[in-house]
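# below are the sequence and a predicted model; questions follow.
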Amino acid sequence: MPRPRTSETAERIRTATLELIAVKGVHQVSLREIAERVGITKPALYYHFGSREELVRSLVQPLIDDVEAALAPFGPGVAARELLGAYFDATYRHRDITAMIMRDPSVLAMVDLAAAVAGWRQRIVTLLVGDEPTLAQLTRAQMAIGGLGDCTVVMPGVPAAALREAVLDAATDTLRLA
């Protein structure tokens, strides 16, 4: 059997890491355990990822890149449903990462994801309710965004299209924009 290419091995490492973290949490999974799951040596794992943090960052970075790209085209005057739909689509594609973070919030600090998430939320809130929202507007916007993110994880059996519509209906109702 031919040896997997480097990118294939790195992807197998990421997949095994996500599976193990889902069961045990990020700090309870050893790099040796990941290497064994993949069928490589620990030094081979270090060839691909120099540290646990680098490995976890490689899991999270596609989410960061995708959300940044999804939000980039939007500016003032955007339709709330369109903005929230783009955010839903990006976060839904990476719901396994969101689930990992919900199970082990220490991941946020490990890869400084908290700053990125806070930035996204602030940008979305500003686009939805402006620079000087009332407390009620701010509260509804935060609830809409948070609920949207939660639904991508806590309803895994719901088909994506149906979930997207229900989430966007609920978010716009929460914003009182329906």
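Received it, and whenever you're ready, just let me know what you need.

# from here on, contacts and neighbour counts on C-alpha atoms
Will do.

# so T41 touches A35, yeah?
Yes. Proximity of T41 to A35 meets the contact threshold set by Cα atoms under 8 Å, at 5.7 Å.

# who has more neighbours out of those two?
Each of T41 and A35 has its neighbours counted (other Cα atoms under 10 Å); A35 has more, 20 against 16.

# residue contacts, the more buried one?
Shown in contact with A35 (Cα atoms under 8 Å, 6 or more residues apart in numbering): 13, 41-42, 44-45.

# gap between it and P156?
Going from A35 to P156 by Cα to Cα, to the nearest Å gives 28 Å.

# just to revisit the earlier point, for the contacts of A35, which one is nearest P133?
Each of the contacts of A35 was scored against P133 by Cα to Cα, and I13 proved nearest at 44.7 Å.

# show the contacting residues for the closest one.
I13 neighbours (Cα under 8 Å, 6+ apart): 34-35, 38, 45.

# go through the contacts of A35 and flag which are in helices.
Among the contacts of A35, the members found in helices (DSSP state H) are 13, 42, 44-45.

# for ChimeraX, what selects the buried ones among those?
One line in ChimeraX is enough to select the buried ones among the ones in helices among the contacts of A35; burial here means 16 or more other Cα atoms under 10 Å:
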select :13,45
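
# second structure for comparison follows:
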Amino acid sequence: MTRPLPRTRLPTAQRRAQLADTAGRLFRLHGFHQVSMTDVAGSVGITAPALYRHFRDKQELLAAAVDRALDVVEEALARAPGTPLPAFLAVVAEAAVAEHDLWVLLQRELRHVDAVRRAPLDRRFAALARRFAAAVSADRPDLSPAAVRFATTAALAVLGSPSARRREPDPVRHGVLLAAAALSAARTREAAGPSDRPAPVRPEPVGRSAQLLDTAVRLFAQRGYPAVSLDDIGAELGMAGPSIYHWYATKADLLVAAFSAASARLTARHAGRPGLAELVTGYVELGMAERALFAVYVLEAKNLPPEAARRVRHALAADVAAWVDALTVARPALAEDQATVLVHAARAVVHDVVRLGRWHSQRGTAAALRATVHAVLATPVVGG
């Protein structure tokens, strides 16, 4: 998976840190279930038995990777007590760029850790989110508690967006832009928070094939693709797992069908070089209407078969490129790398708001999302 390092003897604490950091990087790149303890051990030049002297199993290794990344963020926040929101965000953005594995590990992989080992990590992140919300509330005393939560979710999504890329080519420059984009998200005036009125109810799928796909997508979104079996899917519909083969030959076929459906919805709007507003509206509409499908599209690509994964990477790259193209047309002074940072940040806002909490079920969320996404894309660039 990666070229192993020369074998050297390290102090125990240093070796544990090295293993946790390496595992976090591999889990982000390949997915928790695609990485073995042997892969991690080989990447640092030791044997698997030597690795087991430091970590009992892969879950413990993942928990340690998240724990170390949270340490970096907490240390950064300790340097910014009571600072104004712009300075607070600058500190967090620097940590987010440095520890860009964290958001993927929290959102995609941590669900594979058992509840006992996950609980302290969940508490630590919740405490960080409360500190973040307090900074937003102090900056915007006009907001209701619900609106503060919305602004906090959006700003945190922006700061987590570097995880969508392998590495930031210019971390210092992009960290500054990321902090400014998070501030844009937190200060969006039109996004004062959705109402408590329910959003329109999504229609039920018609036909057994559509019902199977809909059920599979919902379970994949809730539990993660590797944790769902065909028997699980069949049980939801009162069917035996093997009877699904009449419609889908394998579980992977269901995942491919889900990605094909999402890709078709997105690429349908690319004809004729669409403008930025059209792209934003389409993305928000898809996220709001197909929350589970959107979650699978965002989180489960690592589990696709190789050929399908290649097609999805191509489609996703084309979708991002369409946004970058539209943004540079709207803002010709913006460099392509800056536009790319803002596009990933803006799309991350949609990803998190529609997947987390109950925002997706509240009327007004779509309008608040569109306003926030446009605010992020309009973030001024210092010196740009």
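Yep, it's here. Please read these numbers as outputs of a predicted model, since none were measured by experiment.

# returning to that earlier point: now distance to A115 of the first structure too, for the ones in helices among the contacts of A35 of the first structure, in CSV please.
Formatted as CSV, those follow (distance: Cα to Cα, whole Å):
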residue, distance to A115 of the first structure
I13, 26
K42, 31
A44, 32
L45, 28
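
# what residues of the one helix or strand L286 of the second structure maps to count as buried?
Applying DSSP states H and E as the criterion places L286 of the second structure in helix 276-289. Across helix 276-289 of the second structure, burial judged by 16+ other Cα under 10 Å covers 276, 279-289.

# that helix aligns to what range in the first structure?
Under TM-score structural alignment, helix 276-289 of the second structure has no counterpart anywhere in the first structure.

# what packs against that helix?
helix 251-267, helix 306-330, helix 336-355, helix 365-377 (3 or more Cα pairs under 8 Å, 6 or more residues apart in numbering; DSSP states H and E).

# secondary structure class of V148 of the second structure, three-state.
helix (DSSP: H, G, I helix; E, B strand; the rest coil).

# how about the aligned partner of Y46 of the first structure in the second structure, what does it touch?
Under the alignment (TM-score structural alignment), Y46 of the first structure pairs with Y52 in the second structure. Contacts for Y52 of the second structure (Cα under 8 Å, 6+ apart) come out as none.

# against S36 of the second structure, how distant is Y52 of the second structure?
Y52 of the second structure is 12 Å from S36 of the second structure, where distance means Cα to Cα.

# could you measure from A44 of the first structure over to S58 of the first structure?
Distance, A44 of the first structure to S58 of the first structure, using Cα to Cα: 16 Å.

# name the residues that touch stretch 284-299 of the second structure?
Outside stretch 284-299 of the second structure, the residues that touch it by Cα under 8 Å, 6+ apart are 107-108, 202, 217-218, 220-221, 258-259, 262, 265-266, 350-351, 354-355, 360, 366, 369-370.

# for ChimeraX, write the selection for the buried entries among these.
Provided next is the ChimeraX selection string for whichever of the contacts of stretch 284-299 of the second structure are buried by 16+ other Cα under 10 Å:
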select :108,217,218,220,221,258,259,262,266,350,351,354,355,360,366,369,370
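
# next, count neighbours for the closest residue to F49 of the first structure other than its chain neighbours.
Nearest residue to F49 of the first structure in three dimensions, chain neighbours excluded: L55, at 5.5 Å (Cα to Cα, 6 or more residues apart in numbering). Other residues near L55 of the first structure come to 20 when the count uses other Cα under 10 Å.

# so the counterpart of L55 of the first structure in the second structure: helix, strand or coil?
Residue pairing (TM-score structural alignment): L55 of the first structure is matched to L61 of the second structure. Of the three states, L61 of the second structure takes helix under three-state DSSP.

# contacts only, for L61 of the second structure.
19-20, 23, 55.

# I'd like the residues you listed as TSV, with distance to L128 of the second structure appended.
Below are the contacts of L61 of the second structure laid out as TSV (distance: Cα to Cα, whole Å):
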residue	distance to L128 of the second structure
L19	25
A20	21
A23	23
F55	26
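
# now the first structure: which of these match?
Of the contacts of L61 of the second structure, the ones still in contact in the first structure (both residues aligned by TM-score structural alignment, their matches' Cα atoms under 8 Å) are 20, 55.

# which pair in the contacts of L61 of the second structure spans the largest distance?
Greatest spacing in the contacts of L61 of the second structure, by Cα to Cα: A23 and F55 (11.3 Å).

# between the two, which is the more surrounded one?
Ranked by neighbour count (other Cα under 10 Å), A23 of the second structure and F55 place A23 first, with 27 against 18.

# what do we get in the first structure for the more buried one?
Using TM-score structural alignment, the partner of A23 of the second structure in the first structure is T17.

# its match and E33 touch, don't they?
No. Applying Cα under 8 Å as the test, T17 of the first structure and E33 come out as separate, 9.0 Å apart.

# Provide the secondary structure category for the residue lying farthest from the centre of the second structure.
For the second structure, the residue at maximal distance from the C-alpha centroid (Cα atoms, centre = their mean) is R9, at 35.8 Å. Here R9 of the second structure is coil, with the state taken from three-state DSSP.

# next one: V78 of the first structure
Under three-state DSSP, V78 of the first structure comes out as coil.

# how much space between it and F88 of the first structure?
Here the criterion is Cα to Cα. By it, V78 of the first structure lies 15 Å from F88 of the first structure.

# these two: who's more crowded?
Ranked by neighbour count (other Cα under 10 Å), V78 of the first structure and F88 place F88 first, with 24 against 12.

# so who does that one touch?
Applying Cα under 8 Å, 6+ apart to F88 of the first structure gives the contacts 148-149, 152, 164.

# so which two of these are the farthest from each other?
The widest separation within those (Cα to Cα) is 11.0 Å, between G149 and R164.

# in the stretch of helix or strand A23 of the second structure belongs to, which residues are buried?
Counting by DSSP H and E, the element that carries A23 of the second structure is helix 12-30. Under the neighbour-count criterion of 16+ other Cα under 10 Å, helix 12-30 of the second structure has 15-16, 19-29 buried.
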